[in-house]
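*Asks:* What follows is a protein structure lacking sequence information:
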């Protein structure tokens, strides 16, 4: 590889250098690169590569690190981060001039687009100052009538924007998605938040930018392609009803704006979302269809290829120019050019050249999951598919090719998939094997034909559209039925980088070993057939020599060793190292509560799940997003999967208020749960009906906890229920709209298995002062129990956490779960004052993000995600 494929190695070195620069500080990245360079002399000594190539590889690695660091410095924002930290809204308010630099997207009452500023003026400035920077603009519409005004905004349009400068949201939980880091891969450091469409005005004075700005000229040209895409989307919307319209738009044009969320979710669970992302599959169909059409028109081979070369960039732009389609377009153009010139270079070299060109344009592409999956899967298909085809029986070529492509794509994408998404479906291979050929060779071409026919004469397209709808119905039925099969989704904790590297090494060794074993087996069988039909003195000499040069036992041992290595890697990745240190995580779910307990034996219990409170009136339904933010779906469940929580010993709902219960719907749907614990009261609401219905449908036992109940989760974890008091009605469930003073209060004691050191935390839900007083009347309770940590009740509301309560428990530390800038003013200054008066240090999720308590052999350790979070 090092000697025969230099461009491939150069591309790998460049990617490694970029990741060094992204993951480490500048000095550490250069030191890491130099450390890797020191391995190259050994490669030369072993004659794996020449000294000249070794020097080239070393220079590439160092250049990549330097180039990434330089590009980060070049992308530094005009406004320092301190400008947005701690500043009031009045101080941040400003006016920007510039032009729109992306398609304008509306989702409910929010309109969003990229904006290239040319100058800006704050309220304290007398004159505008030049400020060349790409910003993300988010406009909140006040009235439904503003939708029409927002629809007039186009890419390349010069506008003036009055808004507020804001830092993108940062990850506030350990291992969570960081919107700030995501936007930086697109060179965006700031969000301008705009209140009302009237704050975006058309300046229309083209002379202000005109000839000086090539980017503006490019955006004006791209606006015509956006218009064409909108026109084509409109044709598809008239041809197809939902969900077919959104699905076909995603399939043909790469647009997901109209895609039904439930359909996308089902495709995602089965690993089929790549069908909806324009990539090599779609480009291949596009190129093949064009070449076939030109052949029918009796165009020459050279003319056909030339025409396709010109049309591929147009197709890339029309479908959104995502990393996958850019990569596929560049590779297709290189392959067609080679075909036209009479030579066709190695596919890996073409892929590597495309990768280098994209990273030279923007090195941050290497950090995007779509970019990584696109190149890794394509490289795997080029390298491994020919070998896997030889391992399969002598079936028809279309069948063996389809099986090989599906197997390789699944195996190669697996570590990246579990790294980013923490799950994969056991049905993914079957779903891809059945549906990808059906969609790519049936639905996609027919859908494209219907679109082209509609562009000529719409009634002509309707018979084709009818066929596509029938095919879509079949696809949706299969996907829906597969997604309903329980127990097929495997939750996988986020693996280490070293595990991913070893996985690919062991996969390569396994495939090579299988090919060698298969070749040896076939030679042996051929030899036996020949010796059975001919005498020894007429045996072919080449067969005799070949068999003597390979030892079947050695080949079989190699195969068994590679299989054992691969199996060990899979096992260790699935069973990530388990610590005997128990943890209690106060998850940041905004204005709500969610607490995850992991015991020393690896069992998990979730107490509350947060929830989004919706005060919207029926007349404001137009404000609803296509996929509304739901804290359980977007925060709690991804964190549970990321941490390898495959099942929950219990889900505890302290009380039925939405900010504690709302997120549990997604938890019960996606995480196997052994018991559902509640406080013995019922509060009627649509979300509570749905939550209990889900528990019943999944046959999860529903248990009531009250004062005196205890549960030893394992030998090292004990939970005592201190409130509510036992009901005289036994198992009867009472109705209560005021749930706070019915909250379950838990005393959790953790013991370390080795040192036997203990620590305890008091979890209070939304208990208010009356409930605290009722508990304090039972003096035996707090006199016999002690706590290290107090989870302050009701997000720090002034109705809880009285001085008497603090005096009774005397915690060493308090933690408050509250949302940033919440409308209730939590935590209240009176509560903070009482905690300060009692000399109790306070940690807050609105300032510190997630707070974790870990019981180690030497005692309780505390860590927080941030020292301070600013809005």
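*Replies:* That came in fine, so what should we check first? Model, not experiment: these values are computed from the prediction.
*Asks:* C-alpha from now on. contacts and neighbour counts both.
*Replies:* Will do.
*Asks:* Count the residues that sit near residue 24.
*Replies:* For residue 24, the neighbour count with other Cα atoms under 10 Å is 13.
*Asks:* Report whether residue 135 is found in a strand, as I expect.
*Replies:* Yes: looking at residue 135 with DSSP: H, G, I helix; E, B strand; the rest coil, it is inside a strand.
*Asks:* Which residue, other than its chain neighbours, is closest to it?
*Replies:* residue 115 (5.1 Å; Cα to Cα, 6 or more residues apart in numbering).
*Asks:* Helix, strand or coil: sort out the one you found for me.
*Replies:* Quick answer, by three-state DSSP: residue 115 is strand.
*Asks:* what are the ranges of the helices in the stretch 201-350 of the chain?
*Replies:* 214-239, 244-253, 261-269, 280-296, 301-318, 323-341, 347-361 (DSSP state H, counting those that start in this stretch).
*Asks:* Using CSV, lay out those together with distance to residue 200 and mean neighbour count.
*Replies:* Formatted as CSV, those follow (distance: least, Cα to Cα, whole Å; neighbours: other Cα atoms under 10 Å):
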stretch, distance to residue 200, mean neighbour count
helix 214-239, 18, 17
helix 244-253, 29, 24
helix 261-269, 30, 17
helix 280-296, 37, 17
helix 301-318, 27, 17
helix 323-341, 31, 21
helix 347-361, 31, 19
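*Asks:* Take this one as well and set it beside the first:
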């Protein structure tokens, strides 16, 4: 119990990062210790204080805010296999590397730090173990912040990444020829041995040494859509497979031979001796993966179980899990901020609990169902095909792909590597077929809270030995079935401006309808729409009725491919937005007492920003204007026809080429929203535009500072409800290191 309390306290300290619980615990302990000797309070205090302390140490190590975008000269070493891609940028093909460095040597930022740097069109491709002198533009770890989607600031803190940036100059001084360099050479050798299988070249280096450079975006997406992405990230599953194979070999071969040669070892059972090759193999595989966080925690769990059996110490499942988790958090406390940690430990716990009440064949079927539900709640990825995919792929990778790939790589046997590549090709064929089946539109993603409740109900359902009235289990469905957004009255509207970086994506909701205006940017292998907008639609159970893509630039239209396709689609540049109709000035419609009117363009033939659809939304409680990226010239054409509005979404992300003083005088908005990237290279929003807004007394809301913004007009007394995500849901890692009482 003390281990679980200490573990829970460390986790709470890392996630909360505030001191008032520590003070409360100290007061309670001081008041009650002399009576009841409640030593568990002491463990709570120690664990929580340790978690808060480690959180602030991690935050202090990050690049200071005043050094953001600074160009710094450093010494460094490449500590992992660089991710190398060839991509088309600025009209030509060029190399790009993403490199993890250990750097030091800056007076402004003393100490050693891990940084991730992108190198575009480098004069020389770096390799693992290279010692360098470098000049880089560094940025504070900061990502987009929406209701759904990745939180890069938290994930970087969990992984120990103190800054990101761009490599400007590099001078290679040598190579340490360590394990990272050996992993890279092994990866290249594997690629050569399976040159006849492009899929094998892409996947096998990822399975053997964690090098995912060769994975194309479409291949990675196929693994994600079908719930098989965990097979490509060397994690607890892979370590368990290798340890299991070598435990079995040790039990059958290694242990009997040792006992025959060394009779003194007969005091130990063959099951005990089998742990020696199992742990050695697991440690070796973790080293191949660069001792990444998932492999380290899996290794710790194996060591805990092995030591308990070796010393013949009876240890329950709960105690073993608590001890393993406590050791992991003592070594890497900020791993508590990683969802994958809880997915791994949760999987082990469910496996153990399910084996008490189900046979092994049922376990193979039930475990993927449980993990699919967990993935939906934690990562907001709903993959109904995951149970079937894992039912096929996990045995395939366990029996054939992973053993053949590792033995082939270590023994340099081409035929084994080709056998593994054949298994990979079969798995990709299965995933492609499953991915084409799609996801039913009526199947809502569970939110984090409803996902936890569903997992609790599923756990009770699958474990009949737990005393619980089964007739109450349907109530676990209620949070999932009632997670729709708060209803709007007739005439009310709500605008959600997603944090998409340098781009625009807006959703306007009325009582019964939803409009998407622009879809944000995309990049090779993903988009903001896939990360944040699609989960938002699925969790809230909303259906898109119409989409307007202002024009064809990527920062407005890139995410369209990841949004529902069977809806009415309009654009100012239909020739650049496939499947769209021309949105022409004068088009209008009405939803639930709210009118929508297209004000621009008035004619075809306009190009790029000038062709943007300008949309006016008007209801009894207020109005909003969305001008896309039109410039001052188009604004002058509209003057005299524009009504006043309550809210203005600034044109062209706040560029100086838009939002003229004449437009502001005409519209007289009380609020303005700027959708721009944090400290973007275009200097949006421009200081001159901000000056005009300030002079007009307009309140400015900015996605680069506020994250996702929800603006609701209407309700009782026509109250405006404005939610700024970085303020309403701020976490300690979204700001500088500060000892917070509350």
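*Replies:* The structure has been received and is ready for your questions. Given the structure is predicted, the values throughout are model-derived calculations rather than measurements.
*Asks:* Quick check: TM-score for this pair?
*Replies:* Here the superposed chains carry a TM-score of 0.83, computed using TM-score structural alignment, normalised by the length of the second structure; 699 aligned residues with a Cα RMSD of 3.8 Å.
*Asks:* on that earlier part again, the residue nearest to residue 135 of the first structure against residue 132, yeah?
*Replies:* No: judged on Cα atoms under 8 Å, residue 115 of the first structure makes no contact with residue 132 at a distance of 10.3 Å.
*Asks:* Between the two, point out the one with more neighbours.
*Replies:* residue 115 (27 against 15).
*Asks:* So what does the more buried one match up with in the second structure?
*Replies:* Aligned counterpart of residue 115 of the first structure in the second structure: residue 102 (TM-score structural alignment).
*Asks:* dump the residue contacts of that match.
*Replies:* By Cα atoms under 8 Å, 6 or more residues apart in numbering, the contact set of residue 102 of the second structure is 76-79, 112-115.
*Asks:* cool, residue 287 of the first structure as well?
*Replies:* 308, 312.
*Asks:* What lines up with it in the second structure?
*Replies:* Match for residue 287 of the first structure (TM-score structural alignment): residue 243.
*Asks:* any idea how far residue 507 of the second structure is from residue 177 of the second structure?
*Replies:* Using Cα to Cα, to the nearest Å, one gets 52 Å for the distance from residue 507 of the second structure to residue 177 of the second structure.
*Asks:* Could you point out which of the helices of the stretch 201-350 of the first structure sits nearest residue 64 of the first structure?
*Replies:* helix 347-361 (9.1 Å; Cα to Cα).
*Asks:* what's the angle from the closest one to helix 323-341?
*Replies:* 130 degrees (axes from the mean of the first three to the mean of the last three Cα atoms, to 10 degrees).
*Asks:* Now do helix 347-361 of the first structure: which range of the second structure does it align onto?
*Replies:* The aligned range for helix 347-361 of the first structure is 317-331, by TM-score structural alignment.
*Asks:* Residue 440 of the first structure -> the second structure?
*Replies:* Using TM-score structural alignment, residue 440 of the first structure lines up with residue 398 in the second structure.
*Asks:* that older thread, now the helices of the stretch 201-350 of the first structure in a markdown table, with distance to residue 499 of the first structure?
*Replies:* Listed next are the helices of the stretch 201-350 of the first structure as a markdown table, based on distance: least, Cα to Cα, whole Å:
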| stretch | distance to residue 499 of the first structure |
| --- | --- |
| helix 214-239 | 42 |
| helix 244-253 | 34 |
| helix 261-269 | 24 |
| helix 280-296 | 28 |
| helix 301-318 | 35 |
| helix 323-341 | 25 |
| helix 347-361 | 24 |
